[in-house]
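In: predicted model follows, preceded by the sequence.
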Amino acid sequence: MVFKVSKKIRAIQMNHTNAVDKVSTDAGSVLSVSERSIKLPTIKLPSLNGDVTQFRHFHNTFVSLVVNNEELEDIAMYYHFLSSLTGEERNVIAHLPVTRTNFKVAFDLVCNRYNNPRLVASAHLNKLLTLPAITKSCSGELLALLNEALSNVYALMALQLDVSLRGLITSQLLTERVEHSITTDSEDRLSSSSLPTFKETCAFLENKCKSLEIAKTTAPQRQGTTVNKQQNAPNTKQFGHSKQTYVATSTACVMCYQPHVLHKCSKFKQAMCSERKAVVMRNNLCHNCLKNDHRAS
């Protein structure tokens, strides 16, 4: 009698356990179906418009969505890549035919051109040093200024450069006050990815001073006198007993310091958008005609 009761109790317990497992399985099935029915919003492909400070965001997003997508063929990736290039970076691959084998070539060309820590750091420094001045007590403008400054500072820190932020800023401030042809010599000596420290910048300028002093003392005195007379001699016209003097004036280009206006400067035309904007803002030029006698309203 006791054996029959124990057997019936075990049967009841087994049936209860099977019922609980079935309910759990059904609930899990409903949950998985509910999860699969959720439709996430479509992620739009990023675009690259010539701003080197946005290249890392573009690169990481494009690689995740397109390059690592095993369902896409190379020719499809190439067309997606072309549609994402909206600035001057498209000229880098303008000569390449759109073929399956050329996608990796085109992608590497653009990456090698814009994934340059030195170029990115220089662009962020230009943005920092050309922040607009706040002329009135406005919380919105002040907050926008603070956000712009912090975003560029954090972007520089994220590059993990070997040069300190203080050294970068002081070197940039110093070289901006030096004639362009002098700083070009320093640029030629550096690699495409290295950044000079403040100590290296000072050492270069000191050596440049010595070179200029030596060149000045070894130049023929007669040649120097002739050049000075030609440069300083004013154009004069005499009418009767009175003499009127007309001094010819010329405006040097703020980019290369040659006797031409800025919009005709080849170096300015070849510079990147961020560099051209920095030159205009640093010299208080009009954004429309690039002259310094007025500002665009």
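Out: Right, received. Where do you want to start?

In: drop to CA atoms for contacts and neighbour counts, all remaining ones
Out: Noted.

In: element containing residue 237?
Out: strand 235-239 (DSSP states H and E).

In: list the contacts of the very next helix or strand once past that strand.
Out: Downstream of strand 235-239, the first helix or strand assigned by DSSP H and E is strand 242-246. By CA atoms under 8 Å, 6 or more residues apart in numbering, the residues outside strand 242-246 that reach it are 234, 235, 236, 237, 238.

In: contacts only, for the last one.
Out: For residue 238, the residues meeting the contact criterion (CA under 8 Å, 6+ apart) are residue 244.

In: where do the helices sit along the stretch 151-297 of the chain?
Out: Per DSSP state H, counting those that start in this stretch, the stretch 151-297 of the chain carries helices over the ranges 165-176, 180-189, 198-218, 221-232, 266-270, 273-282.

In: putting a second one here so we can go through both:
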Amino acid sequence: KNWKPFIDLYNSLIHTNNSLSSVEKFQYLVSSLSPEPLQSIKSLQITKDNYEIAYNKLIKRYTNKRFLTSSCWSEIIDLPKCNNDSAEALRHLLNVILENLESLQILGLPVDHWDFVLFHIVVQKLHPNVIERFELQHCSSDIPSYIVLNEFLEKPCTAFEAIDLSVQKFNYKLNRGFKKNFSHPKDNSQRYSLLANVNTHKVFWPLCKKNHLIIKCPTFTQNSPRDR
């Protein structure tokens, strides 16, 4: 399903680039492929003549609508059942289904008419708790709809993502405030400077004309209490 955008970009940048040799193109091709397509040309040595063989082999395989549609449908059918009812599990399920349905629609299949079939396929992938909540909200005897089920599943996913974003913003602000207040403590040089000025400031007492505290002044202490 990712082949079309890949090959369009590859053709534009590499395959039609006349400044590159066939060997260079082959090297770019091999380095760009994921394991599955790479395996299909692994036996071919990187030579001038083998480049066109490898390129055409990939084109033939991955423009094969039957192969592509089967691959996309298998990804939906083979999805494992959710082992919990978390929003993360539901989001993964919905993303895989949506991605493959869009690919099938591009390939020309009538996806819009599969509502009933998709409903039953997706329900089988859900955790029992999710199925129970859905049935409690949609207990109608009408034919079940995948559109309704999809909307139901989207709600907790959207709510979780909104909460997660709010938590991230809160943590970001909290961390910024913490770093501002504690990671860079206030400069104590000014306080130390003031203390130093107090300690070094010279005070000359009029009794003895010396620099010391009054209680250390011998002239003062030798006087009688009345004279002090």
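Out: The structure has been received and is ready for your questions. Note that the structure is a prediction, hence the values are computed from the model and not measured.

In: now the TM-score, please.
Out: With the length set by TM-score structural alignment, normalised by the length of the second structure, the two chains reach a TM-score of 0.44; 118 aligned residues with a CA RMSD of 2.9 Å.

In: before we move on, back to that, closest to residue 224 of the first structure among the contacts of strand 242-246 of the first structure?
Out: residue 234 (17.7 Å; CA to CA).

In: thinking again about what came up before, how about a markdown table for the helices of the stretch 151-297 of the first structure, with mean neighbour count and distance to residue 27 of the first structure added?
Out: Formatted as a markdown table, the helices of the stretch 151-297 of the first structure follow (neighbours: other CA atoms under 10 Å; distance: least, CA to CA, whole Å):
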| stretch | mean neighbour count | distance to residue 27 of the first structure |
| --- | --- | --- |
| helix 165-176 | 16 | 56 |
| helix 180-189 | 12 | 67 |
| helix 198-218 | 13 | 66 |
| helix 221-232 | 10 | 93 |
| helix 266-270 | 13 | 65 |
| helix 273-282 | 17 | 57 |
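
In: which of these sits closest to residue 58 of the first structure?
Out: helix 273-282 (17.0 Å).

In: tilt between the strand holding residue 237 of the first structure and strand 242-246?
Out: Here the directions of strand 235-239 of the first structure and strand 242-246 differ by 160 degrees (axes from the mean of the first three to the mean of the last three CA atoms, to 10 degrees).

In: pull out the buried residues from the longest helix anywhere in the second structure.
Out: Identified as the longest helix of the second structure according to DSSP state H is helix 146-178. Residues of helix 146-178 of the second structure classed as buried: 146, 149, 152, 153, 154, 156, 157, 160 (neighbour count, 16 or more other CA atoms under 10 Å).

In: who does the following helix or strand past it touch, helix- and strand-wise?
Out: Note on helix 146-178 of the second structure: by DSSP H and E, the next helix or strand toward the C-terminus is helix 189-200. For helix 189-200 of the second structure, there is no helix or strand it packs on, judged by 3 or more CA pairs under 8 Å, 6 or more residues apart in numbering; DSSP states H and E.

In: can you get me a residue count around residue 81 of the first structure?
Out: Residues lying near residue 81 of the first structure (other CA atoms under 10 Å) number 21.

In: C-terminal to the host helix or strand of it, what's the next element?
Out: Assigned by DSSP H and E, residue 81 of the first structure belongs to helix 74-84. Counting by DSSP H and E, the next helix or strand C-terminal to helix 74-84 of the first structure is helix 103-114.

In: how would you label residue 6 of the second structure: helix, strand or coil?
Out: The local conformation at residue 6 of the second structure, judged by DSSP: H, G, I helix; E, B strand; the rest coil, is helix.

In: gap between it and residue 32 of the second structure?
Out: 9 Å (CA to CA, to the nearest Å).

In: try residue 192 of the second structure
Out: Where residue 32 of the second structure is concerned, residue 192 of the second structure sits at a distance of 63 Å (CA to CA).

In: ok, back up a step: show me what the helix holding residue 81 of the first structure is packed up against.
Out: Using 3+ CA pairs under 8 Å, 6+ apart, helix 74-84 of the first structure sits against helix 103-114.

In: hmm, back to that, now the contacts of strand 242-246 of the first structure in JSON lines, with distance to residue 14 of the first structure?
Out: Below are these laid out as JSON lines (distance: CA to CA, whole Å):
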{"residue": "234", "distance to residue 14 of the first structure": "114"}
{"residue": "235", "distance to residue 14 of the first structure": "116"}
{"residue": "236", "distance to residue 14 of the first structure": "119"}
{"residue": "237", "distance to residue 14 of the first structure": "121"}
{"residue": "238", "distance to residue 14 of the first structure": "125"}
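
In: highest neighbour count among the residues you listed?
Out: residue 234 (13 neighbours).
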